[in-house]
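Engineer: below is the sequence, then the predicted model.
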Amino acid sequence: MKLGAHLPLIDFDGSPLEPSTLRAYVDAARDSGFTAISANDHLVFQRPWLDGIVALASILERSGGLTLATTVALPVVRGPVPLAKAAAALQILSGGRFVLGVAPGSSVADYDAVGVPFEERWPRFDDAVRVLRSALAELEPVPARPVPVWIGSWGSAAGLSRVARHGDGWLASAYNTTPGRLAAGVDILREALRARGRDDTAFPIALATMWTYLTSSREEARAKVEALGAMLNRDPAELAPQVLVGDADHCRAILQDYADAGVGTTFLWPLGDPVTQLRRFGAEVAPRLVEGS
């Protein structure tokens, strides 16, 4: 399994969101064996949230050979043509290292902010992806390497049919699935791909927004999960087995289960102290995951 890192777009622990933090975070990812950097999309959230597209653009020169990705961007909210224009620019300026992950999103607040009815998100999303793909091929300058478009889905049959229909990859949601549910989704996706005459053996599958915090303290782990549950309006007991919060053995075991289920890349997001946490994860968990794969 490869590892990616979400840019720290939220202030979890009172530290200011500064350019130096993003630069240090990307350095930590690159130095610690991560293969990708990602950002995801909210206009409105329970916490202040840096714009993901702008944040990715700000670390282009720092990113070296890392893949850059959105996990996910919202074409219905942003507009498919403006999003295509930004994606094409990121692909050109990165030298072909950009992956555009898209989904309708699950936040009513984002839709309210742009005056689009939330209940219309699914049909609007299908239309938006078609417009997005056309714009990526037609708006100039067109990147020399086409932008891969990955589709986000929690793993329903309808969602995975949409992935097979529109996508170049599947982005699953880490805190809305389990290794068992994801493995079942992989089977559904492969069947849907075969039904469309598409190759089901090399189709990328990634797991996004895997909230992460390494600690040997059960009290600290519990506090982190409770704070995350409050932010997401989710039951901490439900979240606990779906996030990487705990010691290195606990985190490695969960990642291994996802690797065995078919995940190729997992994108981590530290719940505080992002640079130190990323370096610790690269040193304490990633090597053991590789050895156990």
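Structural biologist: Now that the structure is in, tell me what you want to look at.
Engineer: going by C-alpha atoms from here, please, whenever you check contacts or count neighbours.
Structural biologist: Fine.
Engineer: ok, which stretches of the stretch 151-293 of the chain are helices?
Structural biologist: Using DSSP state H, counting those that start in this stretch, the helices found in the stretch 151-293 of the chain span residues 157-166, 179-195, 218-232, 236-239, 248-261, 274-284, 286-292.
Engineer: go through those and name the closest to P19.
Structural biologist: helix 274-284 (12.9 Å; CA to CA).
Engineer: for the closest one, which outside residues touch it?
Structural biologist: 5, 8, 21, 24-25, 28-29, 32-34, 213-214, 248, 270 (CA atoms under 8 Å, 6 or more residues apart in numbering).
Engineer: mind picking the two most distant members of those?
Structural biologist: Going by CA to CA, the pair spanning the contacts of helix 274-284 furthest: T21 and A248, at 24.2 Å.
Engineer: these two: which is more packed in?
Structural biologist: Set T21 next to A248 and count neighbours by other CA atoms under 10 Å: A248 wins out with 20 against 17.
Engineer: pasting the second one now:
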Amino acid sequence: MTKIGVVFPQNSLGDDPGAIRAYGQAADELGYHHVRVADHVLGADRDAHPGWTRPYDVDTSIHEPFVLFGFLAALTSLELAASVIILPQRQTALVAKQAAEVDVLTGGRFRLGIGVGWNPVEFEALGLNFADRGRRYDEQITLLRRYWTERSITHRGEFETVTGAGIAPRPVQRPIPLWFGGQSEPAYRRIGRLADGWFPQTTPGPELDAARGTVERAATAAGRDPSTIGLEGSLHWTGTPDGLAESAEAWRRSGATHLAVNTGGAGLKSPDEHIDALTRAAAALGLERAAVA
């Protein structure tokens, strides 16, 4: 059965802890399975970066995922999913430690989504090289899984050195599932080789079919069973529940194991508006607790 969650509306709930609590608890009570949270440490000031065309900037409100997960872990029974942590701009050992703590606090209800990143402004401010992020990312993936499954590790790599060290407590899930972002041929091949699941940046149709084919071929070449790799699609709220069930079915036919309702792009301004949208979406999608709510 496809698991249906929600995309946390990063730039819509502001800095009110009560609004975040109400949103998370409403999603939980309505029967959603998980909440998916994006990551950006910094936003670029458009005045300092002429021609900036990306949707996120210095005025975009984005909560820090690991801190937010700690808050939501105490308030809900939702699975928590990062979508996605920009791994190469962070210290691997610290990510391993933070992710393990979230997994412990949720009793194993955590997926760590990771991505290579696209924002050189963030990399510069965090003291890391944007140009070599892909090679660093591949090394980090191996290290994360070792931190989560081994008491003590020693590693000598191109970017990382660890001498007889480990994290404690280690997570409930050993290893924590790693889900990948990305929307290029190299990214799809990496997903096939290494990922437990992925977040496509497209919709059901020829483009998704082609990407999925690349993932499956890479998995087979790596000696993996492609059917074990999860896939999470997005269901975009447009103001009404019309078409949501049909969209969900199209994703299921395309192999989606997970879906998430995204109310963030519909112009909703208040927590109540987002919760109302989630309530109507839950009913349209047939979530078990929607009728009770």
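Structural biologist: Looks like it came in fine. What you see is a predicted model; the values in this text were computed from it and never measured.
Engineer: can you pull the TM-score for these?
Structural biologist: The TM-score (TM-score structural alignment, normalised by the length of the first structure) is 0.77; 247 aligned residues with a CA RMSD of 2.1 Å.
Engineer: quick revisit: quick check, nearest of the contacts of helix 274-284 of the first structure to D41 of the first structure?
Structural biologist: Ranked by distance to D41 of the first structure (CA to CA), the contacts of helix 274-284 of the first structure are led by P8 at 12.3 Å.
Engineer: who are the contact partners of that closest one?
Structural biologist: By CA under 8 Å, 6+ apart, the contact set of P8 of the first structure is L22, W269, P270, P274.
Engineer: and what of I205 of the first structure?
Structural biologist: Counting by CA under 8 Å, 6+ apart, I205 of the first structure touches G169, W170, L171, A172, G262, V263, G264, T265.
Engineer: on the three-state scheme, G108 of the second structure is what?
Structural biologist: coil (DSSP: H, G, I helix; E, B strand; the rest coil).
Engineer: an error on my part: the question was meant for V84 of the second structure.
Structural biologist: strand.
Engineer: check the burial of G18 of the second structure by counting its neighbours.
Structural biologist: As a measure of burial, G18 of the second structure has 11 neighbours, counting by other CA under 10 Å.
Engineer: list the contacts of H34 of the second structure.
Structural biologist: I4, G5, V6, L78, E79, L80, A81.
Engineer: quick check, nearest of those to D132 of the second structure?
Structural biologist: Within those, the smallest distance to D132 of the second structure is 26.1 Å, found for A81 (CA to CA).
Engineer: what about the equivalent of D127 of the first structure over in the second structure, how many residues nearby?
Structural biologist: Aligned counterpart of D127 of the first structure in the second structure: E139 (TM-score structural alignment). For E139 of the second structure, the count of nearby residues is 16 (other CA under 10 Å).
Engineer: again with the one 5 residues further on
Structural biologist: As a burial measure, the neighbour count of L144 of the second structure was computed by other CA under 10 Å and equals 21.
Engineer: repeat for A158 of the first structure
Structural biologist: Neighbours around A158 of the first structure, by other CA under 10 Å: 11.
Engineer: separation between the residue mapped onto it from the second structure and R253 of the second structure?
Structural biologist: Structural alignment (TM-score structural alignment) places A158 of the first structure against P186 in the second structure. Distance, P186 of the second structure to R253 of the second structure, using CA to CA, to the nearest Å: 25 Å.
Engineer: please apply the same query to D103 of the second structure.
Structural biologist: To R253 of the second structure, D103 of the second structure is 31 Å away according to CA to CA.
Engineer: which of the two has more residues huddled nearby?
Structural biologist: When D103 of the second structure and R253 are compared for neighbours, D103 comes out ahead with 26 against 10, by other CA under 10 Å.
Engineer: residues in contact with the equivalent of P48 of the first structure over in the second structure?
Structural biologist: Matched by TM-score structural alignment, P48 of the first structure corresponds to S61 in the second structure. Listed by CA under 8 Å, 6+ apart, the contact partners of S61 of the second structure are Q10, N11, S12, G14.
Engineer: who wins on neighbours among those?
Structural biologist: Neighbour counts for these (other CA under 10 Å) peak at S12, which has 21 neighbours.
Engineer: among the contacts of P8 of the first structure, which recur in the second structure?
Structural biologist: Cross-checking the contacts of P8 of the first structure against the second structure gives W269, P270 as conserved contacts, using both residues aligned by TM-score structural alignment, their matches' CA atoms under 8 Å.
Engineer: restricted to strands, list the contacts of P8 of the first structure.
Structural biologist: Judged by DSSP state E, strands contain the following of these: W269, P270.
Engineer: among the contacts of P8 of the first structure, name the buried ones.
Structural biologist: L22, W269, P270, P274 (16 or more other CA atoms under 10 Å).
Engineer: could you find the counterpart of the first one in the second structure?
Structural biologist: Residue-level alignment of L22 of the first structure against the second structure, with TM-score structural alignment as criterion, gives I20.
Engineer: count of neighbours near the nearest residue to its match once chain neighbours are set aside?
Structural biologist: Spatial nearest neighbour of I20 of the second structure, chain neighbours left out: L13 (6.6 Å); criterion: CA to CA, 6 or more residues apart in numbering. The number of residues packed near L13 of the second structure is 23, by other CA under 10 Å.
Engineer: same question, T2 of the second structure
Structural biologist: Neighbours of T2 of the second structure (other CA under 10 Å): 16.
Engineer: before we move on, back to that, please convert the contacts of helix 274-284 of the first structure to a markdown table, extending it with distance to A135 of the first structure.
Structural biologist: A markdown table is the format used below for these (distance: CA to CA, whole Å):
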| residue | distance to A135 of the first structure |
| --- | --- |
| A5 | 28 |
| P8 | 30 |
| T21 | 34 |
| A24 | 34 |
| Y25 | 32 |
| A28 | 35 |
| A29 | 32 |
| S32 | 36 |
| G33 | 34 |
| F34 | 31 |
| Y213 | 39 |
| L214 | 42 |
| A248 | 44 |
| P270 | 34 |
